[in-house]
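Q: okay, here's the prediction I keep looking at, along with the sequence it came from:
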Amino acid sequence: MAFFEGIKMTGGYGDGPDIISSCNINANRGEIVAILGPNGAGKSTAMKAMLGLLTLKSGSVCLDGEDISKMSPQDRVKKGISFVPQTKNVFAELTVRENLEIGGFLREDGLEEMINNIYELFPILKEKQSQIVGQLSGGQRQQVALGRALMSEPSVLMLDEPTAGVSPIVMDELFEHIIKVKKTNVAIIMVEQNAKQALNISDRGYVLVTGKNKFEGSGDQLLKDPEVRRSFLGG
């Protein structure tokens, strides 16, 4: 049994059609798992289902052997699941440090120590700690979003399109930071459009098509799979 897993998840939004169908996603601590696929494949929906933002019609979500399918998103966060959405993932009008402090609102102690840990992980944030986040570059803002999500010391970090809208150089830097986070023994699940680059840093990956698991395997296996290459990696 994996540390964090969505098992045969089926569901959609409201009374609409199912977006995901019998979808399986799992991740262990100290592992990066990528969710890939074309637009509309259900990638973000699968992640939201695991976070509790989508009510499943069937299937379950388990964390460290416990069924958390009926828990609210807030209770899942308290259990150690942290989520960085693609947009609106920072407080742009506040400083870097204030964003980190808000990320640590659930902490009862050790706030200063954790902020210093984040500064070690993302040195630019220490340098810019008094700067308004809205004045930072896109890559720096994403580091703030990652740092804020880590302030609660989660066991699971979920990232929705972490490199959306940044340059290739910044994308590489962000992926390097995600690898650093993985080394802190966090289970990382990320939805990513930059499939090749994501698979290069991922331990495992899932390719979804119309809400169903189409391919899965190690990052290396998926990169070398002829059908995956032809259909999803541009040759």
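A: Great, that's in hand. The model shown is predicted, which means the values in this text are computed figures rather than measured ones.
Q: contacts, neighbours, all on C-alpha from now
A: OK.
Q: out of all of them, which helix in this structure is the longest?
A: helix 168-182 (DSSP state H).
Q: show me how far it is from its chain's centre.
A: Chain-centre distance of helix 168-182: 13 Å, with Cα atoms, centre = their mean, to the nearest Å.
Q: same for that helix, what does it pack against?
A: When contacts are defined as 3 or more Cα pairs under 8 Å, 6 or more residues apart in numbering; DSSP states H and E, helix 168-182 sits against strand 31-36, helix 111-121, helix 138-150, helix 195-201.
Q: export the ones you listed to TSV and tack on distance to residue 79?
A: Shown next, in TSV, are the helices and strands packed on helix 168-182 (distance: least, Cα to Cα, whole Å):
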stretch	distance to residue 79
strand 31-36	19
helix 111-121	18
helix 138-150	13
helix 195-201	26
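Q: the ones you listed: which one's closest to residue 189?
A: The minimum distance between residue 189 and these falls on strand 31-36, with 4.8 Å, by Cα to Cα.
Q: try this one side by side with the last:
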Amino acid sequence: MSTLTCRGVSAGHTPGRPCVRDVDIDIAAGEVVALLGPNGAGKTTLLTALAGLLPHRTGQVHLGGDPLPAARARRAAKRGLVLVPDDRALFCGLTTEQNLTLVARRKADIARILDYFPALRTRLTVKAGQLSGGEQQMLAIGRALVTRPRALLIDELSMGLAPAVARAILPTIKQVAVQEEIAVLLVEQHIELALSAADRAMVLVHGRIALSSPAEELRADPSRIENAYLGGHSEEGAA
């Protein structure tokens, strides 16, 4: 059974002009799905609509089989759907530990996050604004994980990071998804990195899913992604 499901979701910032159209998604617990696509395809718009920060004009989002009301971000978060935005949304004037403590119910929750991101152990007293880009991304993801989400949306994980740094973080995303049974939807521009950590990948082009396939198959034949980016024949629903 899918943990995160959306059916026929259309969304956009301008009424009557959706930039995301009729999107269907199913992500199971423990599964990582990479959402790829060119700039302007609507990836961030889709994530913000799923998270309730933007109303979807049509369609329905379900978490664990229960419908989530449109444009109710706080309610979605309470039910376990959490977004890590591309700007990371950290409290830069607070320390690493304080950023985690704001959402942690127990010290054990923070200890759990540090097990996933041990590089943060020596940075607990450092203000978030003074962390490196990689450390900030670890903290942003860790803060989201403190709440024990059922579904995690990550927007542009590698933005501003060296490929080697992103490559070091991505395996942890898969580890977390499996160990904590979280459905993960990952928006990523670096295709090779995304496919290395994902179970499946979808390509969003002009607001529609142009391709959906197991990541392993796309690694073996990257021309399918190139064709989708260039507006080739849609393979939506391909297994």
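A: Structure received. All figures in this text were calculated on a predicted structure; none of them were measured in a lab.
Q: and the TM-score between these chains?
A: Here the TM-score for the pair of chains, by TM-score structural alignment, normalised by the length of the first structure, is 0.91; 228 aligned residues with a Cα RMSD of 1.7 Å.
Q: hmm, back to that, what does the longest helix of the first structure correspond to over in the second structure?
A: The alignment of helix 168-182 of the first structure onto the second structure (TM-score structural alignment) covers residues 163-177.
Q: run through the helices of the second structure in chain order.
A: 43-50, 73-79, 96-101, 107-116, 133-146, 163-180, 191-197, 215-220, 223-229.
Q: one step back: mean per-residue distance, the longest helix of the first structure versus the second structure.
A: Its matched residues in the second structure lie on average 1.4 Å from helix 168-182 of the first structure after superposition (mean Cα distance after the TM-score superposition for the first structure).
Q: give me the neighbour count for the equivalent of residue 152 of the first structure over in the second structure.
A: The alignment partner of residue 152 of the first structure in the second structure, by TM-score structural alignment, is residue 147. Residues lying near residue 147 of the second structure (other Cα atoms under 10 Å) number 18.
Q: look up how far residue 209 of the second structure lies from residue 147 of the second structure.
A: The gap separating residue 147 of the second structure from residue 209 of the second structure is 30 Å, by Cα to Cα, to the nearest Å.
Q: from what I see, residue 31 of the first structure and residue 190 are in contact.
A: No. Counting by Cα atoms under 8 Å, residue 31 of the first structure stays clear of residue 190, with 10.9 Å between them.
Q: who's more crowded, those two?
A: Legend: neighbour count by other Cα under 10 Å for residue 31 of the first structure and residue 190, higher for residue 190 (25 against 21).
Q: what residues are up against the more buried one?
A: 32-35, 158-162 (Cα atoms under 8 Å, 6 or more residues apart in numbering).
Q: same check on residue 103 of the first structure?
A: 148-152.
Q: can I get these in TSV including distance to residue 141 of the first structure?
A: TSV is the format used below for these (distance: Cα to Cα, whole Å):
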residue	distance to residue 141 of the first structure
148	10
149	12
150	14
151	15
152	18
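Q: what about residue 162 of the second structure, neighbour count?
A: Count around residue 162 of the second structure with other Cα under 10 Å applied: 11.
Q: likewise for the one 4 residues further on?
A: Other residues lying near residue 166 of the second structure total 21 when counted by other Cα under 10 Å.
Q: now swap in residue 128 of the second structure and tell me
A: 24.
Q: leaving out sequence neighbours, find the closest residue to the counterpart of residue 142 of the first structure in the second structure.
A: By TM-score structural alignment, residue 142 of the first structure lines up with residue 137 in the second structure. The shortest distance from residue 137 of the second structure to any non-neighbouring residue, by Cα to Cα, 6 or more residues apart in numbering, is to residue 88 (6.7 Å).
Q: that neighbour: how many residues sit nearby?
A: Quick note: residue 88 of the second structure (other Cα under 10 Å) scores 19 neighbours.
Q: what do you get for residue 224 of the first structure?
A: Using other Cα under 10 Å, residue 224 of the first structure has 11 other residues around it.
Q: mind listing what's buried in the match of helix 168-182 of the first structure?
A: Across stretch 163-177 of the second structure, burial judged by 16 or more other Cα atoms under 10 Å covers 166-167, 169-170, 173-177.
Q: now swap in stretch 19-30 of the first structure and tell me
A: Buried residues in stretch 19-30 of the first structure, counted by 16+ other Cα under 10 Å: 19-21, 23-30.
Q: want to throw the residues you listed into CSV with distance to residue 59 of the first structure?
A: As requested, these are arranged in CSV below (distance: Cα to Cα, whole Å):
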residue, distance to residue 59 of the first structure
19, 14
20, 11
21, 9
23, 8
24, 9
25, 11
26, 13
27, 17
28, 19
29, 22
30, 25
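Q: just the ones of those residues in strands?
A: Among the buried residues of stretch 19-30 of the first structure, the ones falling in strands (DSSP state E) are 19-21, 23-27.
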